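*Asks:* mind looking at a prediction? Sequence and model below.
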Amino acid sequence: MGIVSNCGGGRSGASATCPALTRTDRRLSTMSHLGMDFADAARLVESEIFGDWYRDPWGWPELRVSEMEDLDPADVGLIVGKGARWEFEPSFHSFEIPKSFFGQRPAVLLDPVSRLLFAAAVQRFAVQLEAELSDWSYGWRYRDGARANNSEERDLYRQSQQQLPEAAFSGETDITSFFASVNVPKLLETMRALGCSSVPADIIERVLTRHDGLSFRSGLPQRSTASSILAQVALSPVDDVIGRALEQGRISAARRWMDDISFEGSYADVYRLLLEVQAAARNAGLEINASKTHITSAQQKSIEFERENQRIIRTEVDVVDDDYPDLTMTLISDAELLAAEDAVLTKPKSQSRSELGLVLRSLWRSRRFGRVAEWIDASRWIPHGADHLSRYLREAGNAGAVTVDALNTWFVDEHTSNWPHTDWVAAQHATAIAADAMSENSVALLRSWLSDSQNAQKLAVAVQRLASIEPQATRRALRSRIDGVYDPIQVRLLTLGLLASGAPISAVTEHLNRTPSLKLLTRYLVNHKWKLPSVPDDFAGTEGAQPGTVTVD
C-alpha cells in the first residue's frame, strides 16, 4: 500500500487531513524565537506520533501545540539577544525495530526538547531548501512554500510511473542504507552554501553531528520528517545529473521518491545515466544498491505496473476511534478480506509490514476473529507486525474470540522462551493484555522489565501497567532504580511512573530538575496541576469490544 501522511509525516496505511488553522492556531503560530515557529514545529511532531516506532503511554503531552503558547526560550535551552545560542546537548535513546522477518532498522528517540528544536530549525529553512528540489522529486518536501501532503505526493508519483513513453527503456535504482549513509559534514556544507546560518543552523548541526558520532548509529536519524526534508538535500548531486540529462534530452522522464529513482530513455542513455548517478552518489558518500539497479523496456515496466495494480487489495477508508480524531485508516474491502488473510497466514514470514498492518487492522475493524489461533501461532514469524498483531489479539479477547488466560499464557511462554524476540516486539506483545487482565506470571515479567530493561518501549509498558496494577510496589521499584538512571528518555518514563503510582510531587520534581531536557515536561505538569493526561485506550488496552456480532467464518 502507498505511504501517506499525517499533515506531512509519512505513515503506512494511514492518513490524516491537515485541519484549517483556528484562531488559537494563528495566535500560536506567532510564538517564535530566532525565526523558529514552535507551534508549527509541535504540529509537525504531533503528526509523527501516530504510527511512530515508539508509543508513549501519555502521548508526549509536553510537545502538544497547545503547550507552545508563551513558551519561555530558556525552557528549551535558547539564549536570545546578544550571544544567541542553544545550550542543550541533544541525547538519543537507541533501539532496534524489525522491518521484516530478517531486517532490523536502527531507531533512535530524541529527547523532547531536541526533537522540538530540530523540527523547528529544519522548518526555518524549509522554503530555502525547497528551491533546490525538482518537481519530479516526491515525498517529504515543501511545495509552493507549504509542507506537502504525502498522500498527494504518492498519487503524483504513481501517476508519473504510469506515464511511460513508448519505445523507451526504464532504469531504476536506489541508495543502500540511505539515511544511515548520508555524509553529515557534506550535508552541512551544502546547507551553509544555501545560506542556512545562525542559531537554527547550529541546532541542526549539533543534532546531526551528535547522532552521526554515536558508535551505534550514523547519518540521519530515521523516522523523522525533519530528517527526511534534509535527506532531500543530501541527494542534490544525484538530482543535478538527472536534471542535466533531462535538459539535454538524453532521457524523456524521471522521478524520485526519496531514494527510489527511475527514468526513461534509450538503452544507451539510461545506462549512461545510471553510471553517472552512481558516480554522483559515490562523490556524496553514498552507494547505489546494485541488486536493485535494473534496465527494462518501458513496455515491460508498464506490464509490471499493471500486475502490481492487480495485486493491490481493494480498499476503503474508515474512521478510527476518538484517540486520533484527525486520522483515517485504510481498510480492505470486506469482499477481499478473507482471501487476504489466507494469503498472509499461508506465508507470514514473507509479508511486508504494511501488508500485515492492512490485513490485521481490517480484521479487527470488521470483527473477524475466526483464525485467531493461527495468528497466535504465526506471532514468531511476523515480528515486524507485532504492534498490529497485538491490537488484533486484544480486540479478539474483548470480543470473546480468545480467552484472557490464553493470551497471558502465550505472552509469558513466548517471552520466557529462548526465541530471540527483540525488546520492541516483546513490548508490543504486552499491549495485547490490559492491566486488569494480566496474570501473575505476566505481571512478574513486567516487574523484571521495570527493574532491568534499558529499552524505552519495554519501560513504557511496564511503568504504565504496573502503576495501575500495584502502585505501592511500583513506587518502591521506581525509587530504587531512578537515582542510577541518566538517559533523559528513561528518566522521563520513571518520573512519570512515580507520578502515576501516587508519589509526592517533591519526589517527582527532584528528578525532573536534574534533567534539563525535561523542562518542557515540568512546564506541562505545573500548568496542569501535576495531573497526567489519560492513557489512550489503544495503549492501555481498556477499550471494550466494538458493537456487533463476532464473525467467525
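*Replies:* Ah, there it is. Numbering: from 1, shown residues only.

*Asks:* only C-alpha atoms from now on, for both contacts and neighbour counts.
*Replies:* OK.

*Asks:* so what's residue 166 up against?
*Replies:* Residue 166 makes contacts with 298, 299, as judged by C-alpha atoms under 8 Å, 6 or more residues apart in numbering.

*Asks:* if I look at it, how far off is residue 297?
*Replies:* Residue 166 is 9 Å from residue 297, where distance means C-alpha to C-alpha, to the nearest Å.

*Asks:* now residue 159
*Replies:* Counting by C-alpha to C-alpha - residue 159 and residue 297 are separated by 18 Å.

*Asks:* which of the two has more neighbours?
*Replies:* residue 297 (19 against 11; other C-alpha atoms under 10 Å).

*Asks:* what sits against the spatially closest residue to the more buried one that is not a sequence neighbour?
*Replies:* Among residues not flanking residue 297 along the chain, residue 169 sits closest, at 4.2 Å (C-alpha to C-alpha, 6 or more residues apart in numbering). For residue 169, the contacting residues are 264, 265, 266, 267, 270, 295, 296, 297, 298, by C-alpha under 8 Å, 6+ apart.

*Asks:* recalculate using a threshold of 7 Å.
*Replies:* 264, 265, 266, 267, 295, 296, 297, 298 (C-alpha atoms under 7 Å, 6 or more residues apart in numbering).

*Asks:* among those, which lie within helices?
*Replies:* Secondary structure assignment by DSSP state H places 267, 298 of the contacts of residue 169 in helices.

*Asks:* any quick PyMOL command for the buried ones out of the contacts of residue 169?
*Replies:* Listed next is the PyMOL selection for buried residues among the contacts of residue 169, using 16 or more other C-alpha atoms under 10 Å:
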select buried, resi 264+265+266+267+295+297+298
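
*Asks:* okay, now the one to match up with it:
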Amino acid sequence: MARHAGLLPRPAVPGQRPTLVAELRPGMTPAKPTNGLGTGSSNLLSCPRPGRCIQQDRVTSSKDPVSVRPLVRFSIRDRILYESLVFGLAHSVDKEIFPSVYSYRWNRLSFSFRDPIKMWLRMQKAASRHLVKNPTHYAAKTDVTSFYESIHLETLTEDLEAATGQVEWVNKLRIYLDSFQSFHSAWGIPQGSDASGILANLYLLPVDELLRRRGVRSLRARNTILLRCPGRA
C-alpha cells in the first residue's frame, strides 16, 4: 500500500506515452562513460547494446561555502529516455499535488512545465499578500537537507503506482533508477534534471498533507518550504 491517504489509481492519459521507453528492458548493463566534446556527454559507441546502457557523468556543484550538491549530466539519449519515462506519468502525478506547491507544475495541454519564473513570482506574491493581511504572523523558511539523494526508491515506486495506476510504466522507470544507483554507487534519484522535480513533488506530498492537517499554512518550491504562522501577542 502507498503511504498517501486518499490516493486512488488513475487511468493513463490517452496519447501521452512516448515510445522511446520501449528500448528499456530488465537486466540493463551500464556502460562506462567517456568524455564527449567537453560537455559531459558520453560516447554512444561505448555501449554494445544501444538502449540497454545508462550513460551519465556525475559532477558536483557548490551548494554553500562548505558543501556541494551532486549532479548528473546525461548523454542526450539517456536524458530523452529518463524524461520520457517521467513525463509519461507527469499529468497523473500533478493532479495529486496541492496548489500550495509552485515548482515543477505540469501543464497537460502543452505537455510541458508551467513557466518556472512565473510560478516563483506567484509564490512570492502569495506569501506577501498573506503577511500584509496578517501583520502579526511570522514566516519561517526551511528545507530538506540532501533531499534528492535521500529518496527511497521502494517508497517512490509505491507512491507512483498509487497516484497513476500505471504499474508497468512505473516499473520501467524503476529499472532505470535502479541502474542509475548501481552505476554510480549512488542513492536517490538524479539531481539536475527537471524530470526529477516531478518525482520529488510526489515524494513530499505526505509533508504537505501533514502540514495541512495540522492547520499550518505553507508554500513550497522544490524542497524549500515557507511556513506561515501566528506570532506571539
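*Replies:* Arrived safely, thanks for sending. Just so it is clear, the model here is predicted, and its values are computed rather than measured.

*Asks:* considering the contacts of residue 169 of the first structure, which are maintained in the second structure?
*Replies:* Mapping the contacts of residue 169 of the first structure onto the second structure (both residues aligned by TM-score structural alignment, their matches' C-alpha atoms under 7 Å) leaves 264, 265, 266, 267 still in contact.

*Asks:* the first one touches residue 172, doesn't it?
*Replies:* The one in question is residue 264 of the first structure. No: contact between residue 264 of the first structure and residue 172 fails when scored by C-alpha atoms under 7 Å: they sit 9.0 Å apart.

*Asks:* just the strands in the second structure please.
*Replies:* 56-64, 67-74, 106-107, 112-113, 137-143, 217-221, 224-230 (DSSP state E).

*Asks:* tell me which of those strands lies nearest to residue 150 of the second structure.
*Replies:* Nearest to residue 150 of the second structure among these is strand 67-74; the distance by C-alpha to C-alpha comes to 12.0 Å.

*Asks:* give me the mean deviation of the closest one from the first structure.
*Replies:* Following superposition, strand 67-74 of the second structure is found to deviate from the first structure by 2.2 Å on average (mean C-alpha distance after the TM-score superposition for the first structure).

*Asks:* so where in the first structure does that strand end up aligned?
*Replies:* Aligned by TM-score structural alignment, strand 67-74 of the second structure falls on residues 103-110 of the first structure.

*Asks:* report the buried residues of that stretch.
*Replies:* 106, 107, 108, 109, 110.

*Asks:* got the contact list for that stretch?
*Replies:* 91, 92, 93, 94, 95, 96, 97, 98, 99, 221, 222.

*Asks:* could you rerun that using 8 Å?
*Replies:* By C-alpha under 8 Å, 6+ apart, the residues outside stretch 103-110 of the first structure that reach it are 53-54, 90-99, 217, 221-223, 489.

*Asks:* then stretch 128-139 of the first structure?
*Replies:* Against stretch 128-139 of the first structure from outside (C-alpha under 8 Å, 6+ apart): 141-143, 145, 148, 150, 153-154, 156-157, 194, 232-233, 236, 239, 243, 254-258.

*Asks:* if you set the cut-off to 7 Å instead, what comes out?
*Replies:* So stretch 128-139 of the first structure is in contact with 142, 143, 150, 153, 154, 157, 254, 255, 256, 257, 258, going by C-alpha under 7 Å, 6+ apart.

*Asks:* could you do stretch 216-232 of the first structure as well?
*Replies:* By C-alpha under 7 Å, 6+ apart, stretch 216-232 of the first structure touches 9, 107-108, 119, 122, 140-141, 179-184, 208, 211-212, 258.

*Asks:* buried residues in it?
*Replies:* 217-232.

*Asks:* one more: stretch 172-192 of the first structure?
*Replies:* 172-176, 178-184, 187-188, 191.

*Asks:* and it, which stretch of the second structure?
*Replies:* So stretch 172-192 of the first structure is aligned with residues 141-161, judged by TM-score structural alignment.

*Asks:* and the matching stretch, how far apart are its ends?
*Replies:* End-to-end for stretch 141-161 of the second structure, by C-alpha to C-alpha: 31 Å.

*Asks:* what do you get for stretch 210-223 of the second structure?
*Replies:* Stretch 210-223 of the second structure has an end-to-end distance of 15 Å (C-alpha to C-alpha).

*Asks:* buried set for that stretch?
*Replies:* 217, 218, 219, 220, 221, 222, 223.

*Asks:* and the alignment partner in the second structure of residue 90 of the first structure, how far from residue 82 of the second structure?
*Replies:* When the second structure is aligned by TM-score structural alignment, residue 90 of the first structure is paired with residue 54. The gap separating residue 54 of the second structure from residue 82 of the second structure is 10 Å, by C-alpha to C-alpha.

*Asks:* of these two, who's got more company?
*Replies:* Shown here are residue 54 of the second structure and residue 82; by other C-alpha under 10 Å, residue 54 has more neighbours (27 against 22).

*Asks:* still on that earlier bit, so how far is residue 78 of the second structure from the match of residue 90 of the first structure?
*Replies:* From residue 54 of the second structure across to residue 78 of the second structure, the span is 7 Å (C-alpha to C-alpha).

*Asks:* tell me how far residue 138 of the second structure lies from residue 110 of the second structure.
*Replies:* 37 Å.

*Asks:* before we move on, what about residue 91 of the second structure?
*Replies:* Taking C-alpha to C-alpha, one finds residue 91 of the second structure at 11 Å from residue 110 of the second structure.

*Asks:* more neighbours, these two?
*Replies:* Remark: of residue 91 of the second structure and residue 110, residue 91 carries more neighbours, 22 against 8, as counted by other C-alpha under 10 Å.

*Asks:* excluding covalently adjacent residues, which one is nearest to the corresponding residue of the first structure for that one?
*Replies:* Using TM-score structural alignment as the criterion, the counterpart of residue 91 of the second structure in the first structure is residue 127. Closest residue to residue 127 of the first structure apart from its sequence neighbours, by C-alpha to C-alpha, 6+ apart: residue 145 at 5.5 Å.

*Asks:* I figured the one you found hits residue 124, correct?
*Replies:* No: between residue 145 of the first structure and residue 124 there is no contact under C-alpha under 7 Å: 11.4 Å.
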